[in-house]
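Asks: below: sequence and its predicted model.
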Amino acid sequence: MKTVLITGCSSGFGLDTARHFLEQGWKVIATMRSPKPDLLPASDNLVILPLDVTDDVSVRNAIRAAGPIDVLVNNAGIGWLNALEGTPIDVAQAVFETNTLGTMRMVRAVLPQFRECGAGLIINVTSSVTMKPLPLLSVYTASKAAVNAFTESLALELAPLGIAVKIVLPGAAPDTSFGNNALALLTANGGFPNAYSDFANSVISAMRAPDMLKTLPSDVVDAVWQAATDPSAPMRIPAGADAVALA
């Protein structure tokens, strides 16, 4: 039985991915900042652990408690939608701390056991906006593009050790908790600057248009599953109709 550790399992893509791997008979280490055992079906193959990817001690404790794993899925992340001029520097720092440095922390923590085994797989979930940037997402896009570049370089240094690295690139999923949380964070920080509000509202309307290609949670689950189980899968795997079209 293989074991996967997934970050950010309290909602969205992470939660759905954890459910799928459980259904397929894997042992799942589902991590969340605030564990909620009732989110996932009770199973002898399920372990739920507290984990804050922005905290070094939390990361070390989670990896220690998880024990040996075969696959790490770096899914935890936060979204941010606003013009750069309307982005407080502390918000930009928080986005990078979670999306970029959080991924690096997790990889660094798991590498010793992967290196000792001479095997292991790391799957980093980024975003299709790194293939075709969109307005009002400059900070978020930069945080995910950094993970792409990090992953591609990391793959070269880990290949001689028998460790593989892949990227899953979800498209837009505006109606998920991730999208809703990004809008809530925007509101909490004062919304769009007046000079950008008309443009921003038109962009959001376009993103929510019924005829726009979108990504479903199942698309991301399928892409992560492919990355985890298909050795011939490419390094970059788009997830969702819009992401596939961009790729």
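Replies: Everything's here; your move. Numbers count the residues shown, from 1 in each chain.
Asks: rest of the way, CA atoms for contacts and neighbours
Replies: OK.
Asks: can you check which helix is longest in this protein?
Replies: helix 138-158 (DSSP state H).
Asks: just give me the residue right at the centre of this structure.
Replies: For the chain, the residue sitting closest to the mean C-alpha position, by C-alpha atoms, centre = their mean, is Asn75 at 2.7 Å.
Asks: mind listing the strands for the protein?
Replies: 3-6, 27-32, 46-50, 71-74, 120-125, 163-170, 236-239 (DSSP state E).
Asks: hmm, who's touching the second one?
Replies: With C-alpha atoms under 8 Å, 6 or more residues apart in numbering as the contact definition, strand 27-32 has outside contacts at 1-10, 18, 21-22, 45-52, 66.
Asks: which of those are buried?
Replies: 3-10, 18, 21-22, 46-52, 66 (16 or more other C-alpha atoms under 10 Å).
Asks: what's around Val28, how many residues?
Replies: Close neighbours of Val28, defined as other C-alpha atoms under 10 Å, add up to 26.
Asks: want to throw the strands of the chain into a markdown table with distance to Asn61?
Replies: Formatted as a markdown table, these follow (distance: least, C-alpha to C-alpha, whole Å):
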| stretch | distance to Asn61 |
| --- | --- |
| strand 3-6 | 13 |
| strand 27-32 | 12 |
| strand 46-50 | 9 |
| strand 71-74 | 15 |
| strand 120-125 | 19 |
| strand 163-170 | 22 |
| strand 236-239 | 30 |
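Asks: for Met106, which of those is the nearest?
Replies: strand 71-74 (7.5 Å; C-alpha to C-alpha).
Asks: which other residues reach that closest one?
Replies: Residues outside strand 71-74 that contact it (C-alpha under 8 Å, 6+ apart): 3-8, 103, 106-107, 110, 120-125, 228.
Asks: re earlier: isn't the residue nearest to the centre of the chain up against Gly14?
Replies: Yes: counting by C-alpha atoms under 8 Å, Gly14 is a contact partner of Asn75 at 6.1 Å.
Asks: anything in contact with each of the two?
Replies: Ile6, Thr7, Gly8.
Asks: now Gln113: closest residue in space that isn't a chain neighbour?
Replies: Pro68 (7.2 Å; C-alpha to C-alpha, 6 or more residues apart in numbering).
Asks: count of neighbours near the one you found?
Replies: Pro68 has 16 nearby residues by other C-alpha under 10 Å.
Asks: can you give me the distance of the spatially closest residue to Glu85 that is not a sequence neighbour to Phe199?
Replies: With sequence-adjacent residues excluded and distances taken as C-alpha to C-alpha, 6+ apart, Glu85 is closest to Pro193, at 7.4 Å. To Phe199, Pro193 is 11 Å away according to C-alpha to C-alpha, to the nearest Å.
Asks: below is an additional structure, to be compared with the one above:
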Amino acid sequence: MQTVLITGTSSGYGRETARHFHARGWNVIATMRTPHRGDLPDSDRLRVVGLDVTRPGSIDAALTAAGPVDVLVNNAGVPSIGVFEGTPMARVREVFETNTFGVMAVTQAVLPLFRERGSGVVVNVTSSVVLGHMPLSAVYKASKMAVEGFTASLALELEPFGVRAVTVEPGACLTTNFAGRATHGGSPDDLVPEPYAPWARKAMEAFAGQDLFTRESDVAETVWRAVHDTTGQLRFPAGPDAVRLAQAR
């Protein structure tokens, strides 16, 4: 029986992906900063483990508790929305610490096991912002584009050892409360300097008016497909809006 370790399973894509793999008979290590099972399955095949991807000690402890894993899904991330000029550099560093450096740190910790065994898959969850020109996402997009580049190069390094690295690119999902988490419960307007306000309002209206959105289940299903892919595909758009963006490229 294979085992997947998923970061950021307290809600959203990570939680749905944990459910998806568990329902298909896998062992699941569901990690999150503050461990709680919530509505995850109560099963001896699903363990909840504490993991803060920004803390090396937490990464080491989580991997020790997890034991051998076959697949790593780097899903943990923090959202960011707003005009770059109005985004404090402290916030920029916070976003990169989780979305980029956290992905790298957990991956680096797992790689020796995968390389020595000669198998394993690293799935890095990025975003459809990497597929198009998205407004109000400069910091977030930069953090995710960095992971895309990292994964593309990493895949080449790991190929001789039978280990794969891929990205899953979720579209816009209305049920993950991205904007609320990005503004800590406030409004995106709080991060928009006044000269940008008219443009920002139009950008948000255009986003709200789009005709396609992604469901959490779309992402879970795409992660599953990416793990089992045998074609050598590197990037997997997840959700109808992400697929449309990928096709437009």
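Replies: Received the coordinates, thanks. Since the structure is predicted, the reported quantities are computational estimates derived from the model, not experimental observations.
Asks: TM-score for these two?
Replies: Here the TM-score for the pair of chains, by TM-score structural alignment, normalised by the length of structure 1, is 0.95; 246 aligned residues with a C-alpha RMSD of 1.6 Å.
Asks: residue contacts, the residue nearest to Glu85 of structure 1?
Replies: For Pro193 of structure 1, the contact set (C-alpha under 8 Å, 6+ apart) comprises Ala83, Glu85, Gly86.
Asks: buried ones from those residues, can you make that a ChimeraX selection?
Replies: ChimeraX command restricting these to the buried ones, with burial defined by 16+ other C-alpha under 10 Å:
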select :83,86
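Asks: between the contacts of Pro193 of structure 1, which is nearest Ala239 of structure 1?
Replies: Distances from Ala239 of structure 1 to these, taken by C-alpha to C-alpha, are shortest for Ala83, at 25.9 Å.
Asks: burial count for the closest residue to the closest one other than its chain neighbours?
Replies: Among residues not flanking Ala83 of structure 1 along the chain, Leu136 sits closest, at 4.7 Å (C-alpha to C-alpha, 6+ apart). A count of neighbours around Leu136 of structure 1, defined by other C-alpha under 10 Å, yields 22.
Asks: from what I see, Ala220 of structure 2 and His22 are in contact.
Replies: No: assessed by C-alpha under 8 Å, Ala220 of structure 2 is found out of contact with His22, at 11.2 Å.
Asks: thinking again about what came up before, the longest helix of structure 1: average distance to aligned residues in structure 2?
Replies: Superposed on structure 2, helix 138-158 of structure 1 shows a mean distance of 0.4 Å to its aligned residues (mean C-alpha distance after the TM-score superposition for structure 1).
Asks: helices of structure 2, start to end?
Replies: Using DSSP H, helices in structure 2 cover 12-23, 56-66, 89-96, 103-117, 138-158, 178-182, 197-208, 216-228, 240-248.
Asks: quick one: which of these is nearest Pro79 of structure 2?
Replies: Taking these one by one with C-alpha to C-alpha, helix 178-182 is closest: 4.8 Å.
Asks: superposed on structure 1, what's the mean shift for that closest one?
Replies: Superposing on structure 1 places helix 178-182 of structure 2 at an average distance of 2.5 Å from its equivalents, by mean C-alpha distance after the TM-score superposition for structure 1.
Asks: burial measure for Ser143 of structure 1, as a count.
Replies: Around Ser143 of structure 1 there are 25 other residues, counting by other C-alpha under 10 Å.
Asks: for Ser202 of structure 1, same thing?
Replies: 11.
Asks: from Asp175 of structure 1, how far out is it?
Replies: From Ser202 of structure 1 to Asp175 of structure 1 the distance is 17 Å (C-alpha to C-alpha).
Asks: ok, back up a step: who's in contact with the longest helix of structure 1?
Replies: 79-81, 83-84, 92, 95-96, 99-100, 103, 124, 126-127, 129-130, 133, 163-167.
Asks: same check, this time on stretch 123-136 of structure 1
Replies: So stretch 123-136 of structure 1 is in contact with 71-75, 81-84, 103, 141-142, 144-145, 147-148, 151, 165-172, 200, 203, 224, 227-228, 238, 243, 246-247, going by C-alpha under 8 Å, 6+ apart.
Asks: 7 Å instead, please
Replies: Stretch 123-136 of structure 1 is contacted by residues 72-75, 81-83, 141, 144-145, 147, 165-171, 243, 246 when judged by C-alpha atoms under 7 Å, 6 or more residues apart in numbering.
Asks: translate Thr7 of structure 1 into the numbering of structure 2.
Replies: Thr7 of structure 1 maps onto Thr7 in structure 2, with residues paired by TM-score structural alignment.
Asks: repeat that for Ala142 of structure 1.
Replies: Under the alignment (TM-score structural alignment), Ala142 of structure 1 maps onto Ala142.
Asks: from Met204 of structure 2, how far out is that match?
Replies: 19 Å.
Asks: so between these two, which is more surrounded?
Replies: It is Ala142, of Ala142 of structure 2 and Met204, that has more neighbours when counted by other C-alpha under 10 Å, with 18 against 13.
Asks: my guess is Ser34 of structure 1 contacts Pro50, does it?
Replies: Yes: counting by C-alpha atoms under 7 Å, Pro50 is a contact partner of Ser34 of structure 1 at 6.0 Å.
Asks: quick revisit: for PyMOL, what selects the buried ones among the contacts of stretch 123-136 of structure 1?
Replies: Filtering the contacts of stretch 123-136 of structure 1 down to the buried ones (16+ other C-alpha under 10 Å) takes a single PyMOL command:
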select buried, resi 72+73+74+75+81+82+83+141+144+145+147+165+166+167+168+169+170+171+243
